[in-house]
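S.K.: Just a sequence and a predicted model for now, questions to come.
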Amino acid sequence: MSQHGPATRPYKGVPAAERKAQRRAALMEAAWDLLGTEGWRVVTVRGVSGHAGLNDRYFYESFPDLDSLLLAAVDDQAVQGMTAIRAAARNAPRHMATRTRAAVSAIFDFLAEDPRRTHVMAREFSASPALQDRKTKIIHAFADIFIAEVHELLDEVDLPDQDLHLTALTITAGLWETVTTWLRGDLAMSRDHLIAYIVALLLATT
């Protein structure tokens, strides 16, 4: 008797768990592509499955509903973005102005690498109720990066922890809206000017 049940039997040499992971990844990429090009309203089970080249039945194998898929796709991009920012900061000299510019520039570089990121940040977070809620969590995560960098670069932080957290949250939330406005084309300013402004603001705050 085979030791593999129907759900775990390899197909063309590929284990069932690996095939399932591939289908999940394909659905996430399809959802991200549709979200970043056409918007969240066209992200349907049938639309995503078809875009991924999968039968509809495979959707619920990986996700209980569309919001779960959208959030997984956005979370994946957020993690990539935060990883890029941390890497840029760590690879820069341990100097406040230099690291700040490296981190801020990394944000704009990350957005520019994939036009879908620009579209989602500028248009979709405000359009989708699920993404509106997720935006708050992402802002808190970026605020945590800000706090970590302050502790890394300053030998002594004058602000109490609660006030530092409030400062980080205020700056991060405000900059999210500023960058979003710029991405929509509603702020007449060059990329270099905006980066220089953000860097100066962060340095003045810390």
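M.R.: Sure, I can see it.

S.K.: all contacts plus neighbour counts: C-alpha atoms, from now on.
M.R.: Noted.

S.K.: host element of the residue nearest in space to the middle of the chain?
M.R.: Of all residues in the chain, the one closest to the mean position by CA atoms, centre = their mean is A78, 1.8 Å from it. For A78, the element it lies in under DSSP states H and E is helix 66-91.

S.K.: so how far is the very next helix or strand once past that helix off the chain centroid?
M.R.: Note on helix 66-91: by DSSP H and E, the next helix or strand toward the C-terminus is helix 96-113. Relative to its chain's centre, helix 96-113 lies at 15 Å (CA atoms, centre = their mean, to the nearest Å).

S.K.: Second structure follows, compare the two:
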Amino acid sequence: MVFVAQVRPYRGIEARVRDADRRQRFIDAGLDLLGSGDTPDDLTVRAICRQAGLTVRYFYEYFSDKDEFVAAVFDSVTAHLAATTQAAVAAAPWAEQNRAGITNIVRIISADRRVGRLLFSTRLSNGVLLRKRAEQGGIFAMLSREHIQAALQIPGNSRISATAHFVVGGVAQTLSAWLSGEIALSPEELVDQLQAILDQLNEPRLFRA
């Protein structure tokens, strides 16, 4: 006979729910610290735990070190942004897909400036964030390239790759400048401007090898 040990609920909350809640509290704390206007130069485990309201013991149950923690915060934010943007684009007619994607991104970073700073601010110098941003840019460029190929029904080539990288880098830099106040546009005006630029890149002649 095999006996299966069961974890008793604590105050009516299952162990796996408490576990997920604690991890999310760390992620939220990381977004607070990394996405704030005054990110500390030396992000310590104690500062993270203090922000999350949890002990150091719990930190090491989820993360091996600070680098893994920062990467997890970044990945969590990026996953949400990517999933909602892809869904918005997929639900829109072809002619409106650029606007749908940009609108979703601007809406999210407008509602929560921490997200925008974490993903786009040039003032953050954390090494892990810089590496993750470079990886993110490559992934988004690949998705942009695949989108162009599918929309225009043409095979991939270097011109499509160049355009995809231009789009990803240009949009990211524009969003960074907007978040820092260098670009004085309302969210709606920013979407209009970016859409106007991106729509010019739908010209098939740009992609002929």
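M.R.: In hand now; what should we look at? Predicted model only: the values in this text are computed from it and were never measured.

S.K.: What lines up with L190 of the second structure in the first structure?
M.R.: Counting by TM-score structural alignment, L190 of the second structure corresponds to L194 in the first structure.

S.K.: so how far is A122 of the first structure from that match?
M.R.: Note on L194 of the first structure: its distance to A122 of the first structure, by CA to CA, to the nearest Å, is 16 Å.

S.K.: Check the alignment and tell me where A130 of the first structure lands in the second structure.
M.R.: Matched to the second structure by TM-score structural alignment, A130 of the first structure sits across from V128.

S.K.: Can you verify my assumption that its match contacts F69?
M.R.: No: using CA atoms under 8 Å, V128 of the second structure makes no contact with F69, being 9.6 Å away.

S.K.: before we move on, the earlier item: ok, now which ones touch the match of A130 of the first structure?
M.R.: D67, V70, A71 (CA atoms under 8 Å, 6 or more residues apart in numbering).

S.K.: That one: helix or strand, and which one exactly?
M.R.: V128 of the second structure is part of helix 127-152, with elements assigned from DSSP H and E.

S.K.: Can you give the distance of that helix from its chain's centre?
M.R.: The answer for helix 127-152 of the second structure is 11 Å, by CA atoms, centre = their mean.

S.K.: Give the next helix or strand downstream of it.
M.R.: Helix 127-152 of the second structure is succeeded, C-terminally, by helix 158-179 (DSSP H and E).

S.K.: ok, residues contacting that next one?
M.R.: Contacts to helix 158-179 of the second structure, defined as CA under 8 Å, 6+ apart, come from residues 113, 116-117, 120-122, 137-138, 140-142, 144-145, 148-149, 183-185, 194, 198, 201, 206-209.

S.K.: switch to 6 Å and redo it
M.R.: If you take CA atoms under 6 Å, 6 or more residues apart in numbering as the criterion, helix 158-179 of the second structure is touched by F120, S121, A141, S144, R145, I183, F207.

S.K.: List only buried entries from the residues you listed.
M.R.: Among the contacts of helix 158-179 of the second structure, those classed as buried by 16 or more other CA atoms under 10 Å are F120, S121, A141, S144, R145, F207.

S.K.: right, and the pair among these with maximum separation?
M.R.: Spanning the widest gap among these are S121 and F207, at 30.9 Å by CA to CA.

S.K.: The counterpart of H147 of the second structure in the first structure: neighbouring residues, count only.
M.R.: Residue pairing (TM-score structural alignment): H147 of the second structure is matched to E149 of the first structure. Residues within reach of E149 of the first structure, counting by other CA atoms under 10 Å, total 18.

S.K.: before we move on, what about A30 of the first structure?
M.R.: Around A30 of the first structure there are 21 other residues, counting by other CA under 10 Å.

S.K.: wait, is it part of a helix?
M.R.: Yes: assessed with DSSP: H, G, I helix; E, B strand; the rest coil, A30 of the first structure lies in a helix.

S.K.: follow-up on the earlier one: the match of L190 of the second structure and P10 of the first structure, how far apart?
M.R.: 53 Å.

S.K.: Looking at these two, which one has more neighbours?
M.R.: Higher neighbour count among L194 of the first structure and P10: L194, with 18 against 15, using other CA under 10 Å.

S.K.: Tell me how far the more buried one lies from T172 of the first structure.
M.R.: 15 Å.

S.K.: Apart from its chain neighbours, what residue comes closest to the counterpart of H140 of the first structure in the second structure?
M.R.: In the second structure, H140 of the first structure lines up with G138, judged by TM-score structural alignment. Leaving aside its chain neighbours, G138 of the second structure sits nearest to H165 (7.8 Å; criterion: CA to CA, 6 or more residues apart in numbering).
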